[in-house]
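J.: Any chance you could fold what I've pasted below:
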Amino acid sequence: MSDLSQMLRPEPLPFYTVLVLFLVLLGVIGWRAARATHSLSDFLVMGGKAGALVGGFAWFASQYSMSTFMGVPAMTYGTGFAGMSISVPGLAFSMIVPMLLVGRKLMLMGKRYNLMTMSDYLADRYESDAIRGIHAVMMVIFLLAMMGAQTVGAGVILNTFTGLPEWIGVVVMGVVVILYCMTGGMTGAMMTDVLQGMLMVATAIVTFWVSVHAGGGMEAITAKLADTMPSHLSHPGTKGDFPWQTYVSMIVMWSFFTIGQPTLFTKFFTMNSYRTMFRAVILGTMGMLFSATLIEWSGVNAATFIHGLTGKDADFIVPLILQQNVSPWISALLITGIVSAGMSTISALLVVSTGGITRDIYQNLFNPGATQRQILALSRWFTILVGIAAVVIGIMKPAGIFSLIRFAFGGLGIWVAPVILGMYWRRASRTGAICAVIVGELLFVAMKLWFPGVAMGFDPLIICWAITMLVMIAVSLCTRSATPETLWRHFDALKACVTRRQQQER
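T.: Below you'll find the model as predicted:
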């Protein structure tokens, strides 16, 4: 067994210097974004003017979190290539599948009908404020938990590399993200994502190169794995953690159920054209695949020259690789890349959560007469309040917060049923959608907490979503569908708009 405190060598001066310079640079970008934010549309969806470069980096930067650079490499460090082959194929399709199934239609509807949030789409398609309220409340709860977890990661890194209390790292990250999101909204979040995404890619490249060098080259690494850890080279992994059911579940979850994640869903409303969206998705996918493959492979390589890490200590495998093999200044810069992963995720979650409160709940449910200017001002105040709540969660680290995070992806994934059926089936009804998501959420929580064996080795989301679809189809067939006017807007008029756009972009 290895003592992590003895293996890590804190270098406060390089870490402080690099982190401060990085935060100042983010502040400058946030200030520029603030000058370009004049309306609620600018604040929530960047005015629908995002280009391919900004959109591509924003997609993959907000999809990545601190776990991508800590938790996932720790998994491959302990399980080998089986763990790596679970996540990388899913990432290959995590943006392409949503774009093909819902992206173009959402982009066009956003511009045509002034939709800015996922709840906007659901409420408009099903003519229901009830479904808007249910989705908005559930989304804010889940996303707030995710934000709190990302701030916890920043606190752990600051404590590890400087010795300062964890709460200082939580507060610093929270304050910086709040400032550039409060002033620049989605524009600030997406513009800072470009810098953060570049730093993440650089961290992945250098970490992989260093891990290969430290292991003596790929041939030596493979030979050592075959000799001492042969299960690292085969399925289902070192401890049999990845049977075929898990393999299928993870790929389907990451490539299909991302449709239900509000942070990805909202990005479609930011695109200025389908051609731009396509380029952004290809760029984002390449960035995700490239960096994920390298950083996860680094964890496998490190198993041959860093030994004895278990439990939470294994989460520091990437910082250990860097600290032991590059200069303190380069190490500090690249470890800042890990912090960037958390900040980019928080910024996307923060803006989407704010939109859920101010537009979906306050404006559409309680004060329809509020002006866009009033909602914009209110959004800035709620960005501060939601950000503070996330910081408080990060400081308190209440019991059960990480269990709630595990529920978040699956809980939001249930909503793919009303999205897909609403977009492709005219008969889908409001009653069917509400009944289905309630049944699906209750089943998901029950299977996660009390009856995991019912899933037969698959992730409970797969089973629960299938049941949700069946419930929605059955109830919709027995209840009234949307009015002809709504169906015309979501199907006939939209189809004609798609055809015109295709002709214009050729």
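J.: From now on I want contacts and neighbour counts done on CA atoms only, so please keep to that.
T.: OK.
J.: Quick check: the nearest residue to Val201 once chain neighbours are set aside vs Thr160, distance?
T.: Spatially, and ignoring its direct neighbours in sequence, Val201 is nearest to Ser291 (5.4 Å; Cα to Cα, 6 or more residues apart in numbering). To Thr160, Ser291 is 24 Å away according to Cα to Cα, to the nearest Å.
J.: Give the residue from these two that has the larger number of neighbours.
T.: Between Ser291 and Thr160, counting by other Cα atoms under 10 Å, Ser291 is the more crowded of the two (23 against 20).
J.: element containing the more buried one, please.
T.: Per DSSP states H and E: Ser291 is located in helix 274-302.
J.: After that helix, heading C-terminal, what element do we hit next?
T.: Taking DSSP H and E, what comes next after helix 274-302 is helix 317-325.
J.: Quick one: residues in contact with that next one.
T.: 7-9, 69-70, 73-74, 77, 207, 210-211, 214, 295, 298-299, 302, 331, 334-335 (Cα atoms under 8 Å, 6 or more residues apart in numbering).
J.: hmm, try it at 6 Å
T.: Ser331 (Cα atoms under 6 Å, 6 or more residues apart in numbering).
J.: Tell me how far it lies from the chain's centre.
T.: Put simply, helix 317-325 sits 25 Å off its chain's centre (Cα atoms, centre = their mean, to the nearest Å).
J.: relative orientation of it and helix 274-302 in degrees?
T.: Helix 317-325 runs at 60 degrees relative to helix 274-302, counting by axes from the mean of the first three to the mean of the last three Cα atoms, to 10 degrees.
J.: Report all helices and strands that the helix or strand following helix 317-325 contacts.
T.: Remark: after helix 317-325, the chain's next helix or strand is helix 328-355, criterion DSSP H and E. Counting contacts by 3 or more Cα pairs under 6 Å, 6 or more residues apart in numbering; DSSP states H and E, helix 328-355 packs against helix 12-35, helix 52-63, helix 66-69, helix 129-162, helix 166-214.
J.: And the helix holding Ser291, how far out from the chain middle?
T.: Using Cα atoms, centre = their mean, the offset of helix 274-302 from its chain centre is 14 Å.
J.: Could you measure from Pro14 over to Gly337?
T.: 14 Å.
J.: related to what we said a few turns ago, which of the helices and strands packed on helix 328-355 sits most buried?
T.: Most buried of the helices and strands packed on helix 328-355, by mean neighbour count (mean count of other Cα atoms under 10 Å): helix 52-63, with a mean of 26.
J.: That one versus helix 166-214: what angle between them?
T.: 110 degrees.
J.: what's helix 52-63 packed up against?
T.: Helix 52-63 packs on helix 166-214, helix 274-302, helix 328-355, going by 3+ Cα pairs under 6 Å, 6+ apart.
J.: Pull the number of nearby residues for Thr479.
T.: 14.
J.: meant to ask about Thr354, not that
T.: Neighbours of Thr354 using other Cα under 10 Å come to 26.
J.: and for comparison, fold this next one:
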Amino acid sequence: MNAHILLGIAIVLLLMFGVAFYSYMKSKDLLSFYIAERGGKWYLILGSLFASGISGASFLGMMSYYYNLGAGTLWINIGIAWSYFVLCFFIGPKLRRFGQLTIPDYLASRFDSPLLGPVFSIIASVWMIVLLGSLYVQGGLLFSELFGMSYSSSTIIVCAMVIIFTILGGMVVVLNTDFIAMIILTAALVITVPFLVKATEGWGPVTEAVSAAQPDYFTNAGELTPFMAFSWLFIWLFGYLGNPGYLTRFYAASSVKDIVKAGMAIALIYLPVSFIFFGSSFFAKTIYPNIEDPETIWLTYTFDLVPPFIVGIAMAGLFVAILSSANTWLLAGATSLGRDIYQKLLNKDVSERKLLVVTKLLVLFLGALSVPIGIWRPAYIMEMMNLAYLIAGSTGGLIIIMSMYYRSMTKEAAWGGIISGSIIAISWKLMQRFSFISAEIDPMIPTLIVTCIVIIIISKLTKPSKKMIAVFEKMVS
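T.: Purely as a prediction, here's the structure:
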């Protein structure tokens, strides 16, 4: 490999190991490991939301969707942008006022149902494993491209590094690495795009060539059906709302004001960055019209067109983003299982020190459990993420947002929503798998509609307890 590329990679990785060591020194107890002692400033919350939302999914998975499917893919970005708005202005402040450690904590208290927390924790852990698998795919593709290693070996190495970083610093390392990743990722994208544009014939010829090859490429739905494009908006909107990896950031915020500031900042930068991704994908399409693996399109044009030292920085930045996202999902799953399964169901009198050890062992377990999915690579990155966020949105996103704004929502309604959402989403996907239902009709919208109706009907037939109302009122104040 070119020495300048190695130098760029080494600089960024040394910086990250320094951050990991700093985070390890700061993470001495359970509160710091779980939620960074509630010390997350607005720029750290911003960086964490941004880096987890962009990460390798945009540079690899999303780029391939832009490349193949066109402007319809932007509905995913619109859904994510709306989710950030809802998270930072309507959900995050309430969670910060509630002030616990995990999302199952909130659900169990809000609905006065101790069993609801562990059940949600198990469901969330299942689709978190799928998300982790998609991130291992991203890291495996990157490492195999960089170092010429086999894909399976690359995936295992990425897994090991994710586990080590997460165990070292918990939420402290997540917040700090995400902030650095945001800066490096944005710089990598902005710096590499001009080299790509320079290698083409300019905006007019590029758009004409792409439109001639795919007439629907620049339409509202692109190569998708309108229903599918619209469904993607809701998958990613509600998927983010139901993702504990995002929601626990708000427990870590130093104040409600910091959450709102992070919301305003991400509103200014997320969509513009997404449009740069989209533009670079169709510029690259004219240079590489028949690329074998569209998920490597950004890697390909960066290596071919950009100076080696910048390539090194960009590739290391991409790895940092993959690492930070994987840390996020892994930490969310492990802390939830540690607190909501081990502590609350199996060992209520466990010491804080032992719970911290158990949580770190769960980091190791969940991290390793996701490796076969990464090596197997059962689908494209975005297909794996679509499935994970479908389950997250169906079982958590709608329930969480309604629980915060529907005062009369009851325990029975929450259970009914989670059960109906899970059954409809999973059974619909299985029926599509065996061709009983058209693949053109995504289950997200029907699932949301039915789940919402179930929650409202059951809430009308039952009555919330005084404890449920007290938790609701606490978040309003």
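J.: Residue in structure 2 paired with Gly355 of structure 1?
T.: Alignment note: Gly355 of structure 1 maps to Thr335 in structure 2; criterion TM-score structural alignment.
J.: looking at it, the residue nearest to Val201 of structure 1 is touching Ala204, isn't it?
T.: Yes: under the criterion of Cα atoms under 6 Å, Ser291 of structure 1 makes contact with Ala204 at 5.2 Å.
J.: ok, back up a step: trace the residue nearest to Val201 of structure 1 over to structure 2, please.
T.: Taking TM-score structural alignment, Ser291 of structure 1 has Val273 as its aligned residue in structure 2.
J.: Thr328 of structure 2 versus that match, what's the distance?
T.: With Cα to Cα as the criterion, Val273 of structure 2 and Thr328 of structure 2 are 21 Å apart.
J.: same thing with Thr300 of structure 2?
T.: 28 Å.
J.: and these two? which has more neighbours close in?
T.: For Thr300 of structure 2 versus Thr328, neighbours defined as other Cα under 10 Å are more numerous around Thr328 (29 against 16).
J.: Tell me the counterpart of Arg125 of structure 1 in structure 2.
T.: By TM-score structural alignment, Arg125 of structure 1 lines up with Arg110.
J.: The strand or helix carrying Leu430 of structure 2 versus helix 116-147: what angle between them?
T.: Taking DSSP H and E as the definition, one finds Leu430 of structure 2 inside helix 411-433. Per the same axes, to 10 degrees, the angle that helix 411-433 of structure 2 makes with helix 116-147 is 40 degrees.
J.: which other helices and strands contact helix 411-433 of structure 2?
T.: Counting by 3+ Cα pairs under 6 Å, 6+ apart, helix 411-433 of structure 2 packs on helix 444-461.
J.: Count the neighbours of Met149 of structure 2 for me.
T.: So Met149 of structure 2, with other Cα under 10 Å, has 15 neighbours.
J.: same question, Val471 of structure 2
T.: 18.
J.: how far away is the residue nearest to it when sequence neighbours are not counted from Ala392 of structure 2?
T.: Leaving aside its sequence neighbours, Val471 of structure 2 sits nearest to Arg110 (Cα to Cα, 6+ apart; 5.6 Å). According to Cα to Cα, Arg110 of structure 2 and Ala392 of structure 2 sit 19 Å apart.
J.: Next: Tyr405 of structure 2.
T.: Applying Cα to Cα to Tyr405 of structure 2 and Ala392 of structure 2 gives a distance of 19 Å.
J.: the more surrounded of these two?
T.: Ala392 (28 against 13).
J.: which residues touch that one?
T.: Neighbours of Ala392 of structure 2 in contact, by Cα under 6 Å, 6+ apart: 239, 242.
J.: how about Phe57 of structure 1, what's its match in structure 2?
T.: Phe57 of structure 1 maps onto Gly47 in structure 2, by TM-score structural alignment.
J.: try Ser41 of structure 1
T.: Checking TM-score structural alignment: Ser41 of structure 1 goes with Leu31.
J.: Equivalent analysis for Gly440 of structure 1, please.
T.: Aligned against structure 2 - with TM-score structural alignment as the criterion - Gly440 of structure 1 pairs with Gly421.
J.: Show me what Ile76 of structure 2 aligns to in structure 1.
T.: In structure 1, Ile76 of structure 2 lands on Ser87 (TM-score structural alignment).
J.: Hmm, the match of Gly440 of structure 1 is touching Ser394, no?
T.: Yes: counting by Cα under 6 Å, Gly421 of structure 2 touches Ser394, with 4.8 Å between them.
J.: In three-state terms, label Pro236 of structure 1 for me.
T.: Of the three states, Pro236 of structure 1 takes coil under DSSP: H, G, I helix; E, B strand; the rest coil.
J.: Excluding sequence neighbours, find me the nearest residue to it.
T.: Counting by Cα to Cα, 6+ apart, the residue nearest Pro236 of structure 1 is Phe242, at 4.7 Å.
J.: just to revisit the earlier point, what is the neighbour count of the match of Gly440 of structure 1?
T.: Gly421 of structure 2 has 29 neighbouring residues, counting by other Cα under 10 Å.
J.: got the contact list for the match of Phe57 of structure 1?
T.: Counting by Cα under 6 Å, 6+ apart, Gly47 of structure 2 has contacts 178-179, 182.
J.: Just the closest of the residues you listed to Ser27 of structure 2, please.
T.: Nearest to Ser27 of structure 2 among the contacts of Gly47 of structure 2, counting by Cα to Cα, is Asp178 at 16.5 Å.
J.: measure that closest one to Ala20 of structure 2 for me?
T.: Counting by Cα to Cα, the separation of Asp178 of structure 2 from Ala20 of structure 2 is 12 Å.
J.: do Tyr389 of structure 2 as well
T.: Taking Cα to Cα, one finds Tyr389 of structure 2 at 29 Å from Ala20 of structure 2.
J.: Check Gly139 of structure 2 too.
T.: 19 Å.
J.: I figured the residue nearest to Val471 of structure 2 hits Ile469, correct?
T.: No: using Cα under 6 Å, Arg110 of structure 2 is not in contact with Ile469; the gap is 7.9 Å.
J.: The two: which has the busier surroundings?
T.: Ranked by neighbour count (other Cα under 10 Å), Arg110 of structure 2 and Ile469 place Arg110 first, with 27 against 17.
J.: Give the closest residue to the most centrally placed residue in structure 1 in space, chain neighbours not counted.
T.: Nearest to the mean C-alpha position of structure 1, counting by Cα atoms, centre = their mean, stands Gln63 at 3.3 Å. Distances taken as Cα to Cα, 6+ apart put Thr345 closest to Gln63 of structure 1, at 6.6 Å, once the chain neighbours are dropped.
J.: neighbours around that neighbour, how many?
T.: Thr345 of structure 1 has 25 nearby residues by other Cα under 10 Å.
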